[in-house]
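1. Sequence and predicted structure, then a few things I'm wondering about:
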Amino acid sequence: MGWIYYMPEILFVIAAIIAVFGIISLVRSLSADKEGKILCRKCQAPAVKSASHAYLFLIPASFDQEYEDAEGYLSRNMKPIAGKDQIPTGRRACWLEVFTCTKCDERQVRIRDFLQVRGEEYLKGTYILPYASFRSLTEQWEEMDWNRERR
């Protein structure tokens, strides 16, 4: 009876260790999200909001339409809007929030894709993505003269 005899037990222990680390990671992520933070994609340290407000964008998706490659699709198709009153019926929008890691200063964004139905936001997806892909969009949103648009 060599070590092969104990292979099922060895595999079970390895799987159990991986599951424990996965559960710990999930609990950390959920507790950070509850506190308004996210975990850094690079070093897993807590990241905090960099801006006091969230940016609102319209996307060309409707109802249950799905898209692959969230980073590419969203960075190419998001259009800045001033408020939820500018979301056409049946179209989706997304909130973008910028976060900075408390340890490595890496910037990233959390995007919450939603459909607005009778004033309620129905979440379609949440994505944590690199800030670099969305920097120009946040700058474009900041440069908009929203008072001029509402006249």
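-> Nice, I can see it. Numbering: from 1, shown residues only.

2. CA atoms for contacts and neighbours, from now on please.
-> OK.

3. other SSEs contacting the lengthiest helix in the chain?
-> Criterion DSSP state H: the longest helix present in the chain is helix 7-34. Of the remaining helices and strands, those touching helix 7-34 by 3 or more C-alpha pairs under 8 Å, 6 or more residues apart in numbering; DSSP states H and E are strand 38-39.

4. after the strand it packs on, next one along is what?
-> Remark: after strand 38-39, the chain's next helix or strand is strand 46-49, criterion DSSP states H and E.

5. then this one, side by side with the first:
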Amino acid sequence: MSRRSSRPRRAPAPAALTDLSPCPCGLPAAYGACCGRFHSGRSEAPTAELLMRSRYSAFAAHDEGYLLRTWHPATRPDGLELDPSMHWSGLEIADTADGTAFHSTGTVTFRARYRHHGRRGALCERSTFERVNGSWMYVDGAFIE
């Protein structure tokens, strides 16, 4: 188990997201070299934490296709209706358990900050991930306080 707390960075607005933009997930890399490579299909997230970060970035970028592609087939909804007025503004990883190349399951606990209709808020969740045919997939999550 590891505990990480990185200083959250403000996520760029979806319209402003380019390969050279700071990545919304908060890692110190440009979007194209970080989560953008997963969104485009150039590579797959090698750990549950990187998949979780890339899914957060997909929410920030309103990338419904990526979110559905990385959702476990057993729990995947038929579709998503992403609210265009939802602006994701920062991600903090609180804890990870398993979820590496040596595991078949993993969990990631995080806090995602957002702004919706001018109001600020945060979503705290413990997400569960599982490998399906070698690829990490989001299974489900439990909200936490």
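-> Everything's here; your move. The shown structure was predicted, so the numbers you read here are calculated from the model rather than taken from an experiment.

6. Overlay the chains and give the TM-score.
-> Scored against TM-score structural alignment, normalised by the length of the second structure, the superposed chains reach a TM-score of 0.30; 66 aligned residues with a C-alpha RMSD of 3.8 Å.

7. Okay, buried residues for the longest helix of the first structure please.
-> The neighbour-count check on helix 7-34 of the first structure (16 or more other C-alpha atoms under 10 Å) flags 28, 29, 32 as buried.

8. who touches the second one in this structure?
-> Taking C-alpha atoms under 8 Å, 6 or more residues apart in numbering, we find residue 29 of the first structure in contact with 38, 39.

9. From residue 22 of the first structure, how far out is it?
-> Note on residue 29 of the first structure: its distance to residue 22 of the first structure, by C-alpha to C-alpha, to the nearest Å, is 11 Å.

10. Same question for the last one.
-> For residue 32 of the first structure, the distance to residue 22 of the first structure under the criterion C-alpha to C-alpha works out to 15 Å.

11. what do you get for the first one?
-> Here the criterion is C-alpha to C-alpha. By it, residue 28 of the first structure lies 10 Å from residue 22 of the first structure.

12. could you say which helix or strand contains residue 67 of the second structure?
-> Using DSSP H and E, residue 67 of the second structure maps to helix 64-69.

13. now swap in residue 130 of the second structure and tell me
-> strand 119-132.

14. Tell me the helix or strand right after that strand.
-> Assigned by DSSP H and E, the successor of strand 119-132 of the second structure is strand 135-143.

15. hang on, the earlier thing: out of the buried residues of helix 7-34 of the first structure, which comes closest to residue 49 of the first structure?
-> Using C-alpha to C-alpha, residue 32 comes nearest to residue 49 of the first structure of the buried residues of helix 7-34 of the first structure, at 11.7 Å.

16. nearest residue to the closest one other than its sequence neighbours?
-> residue 38 (5.3 Å; C-alpha to C-alpha, 6 or more residues apart in numbering).

17. Count the neighbours of that neighbour for me.
-> 26 (other C-alpha atoms under 10 Å).

18. what's near enough to touch it?
-> Shown in contact with residue 38 of the first structure (C-alpha under 8 Å, 6+ apart): 29, 32, 46, 47, 48, 99.
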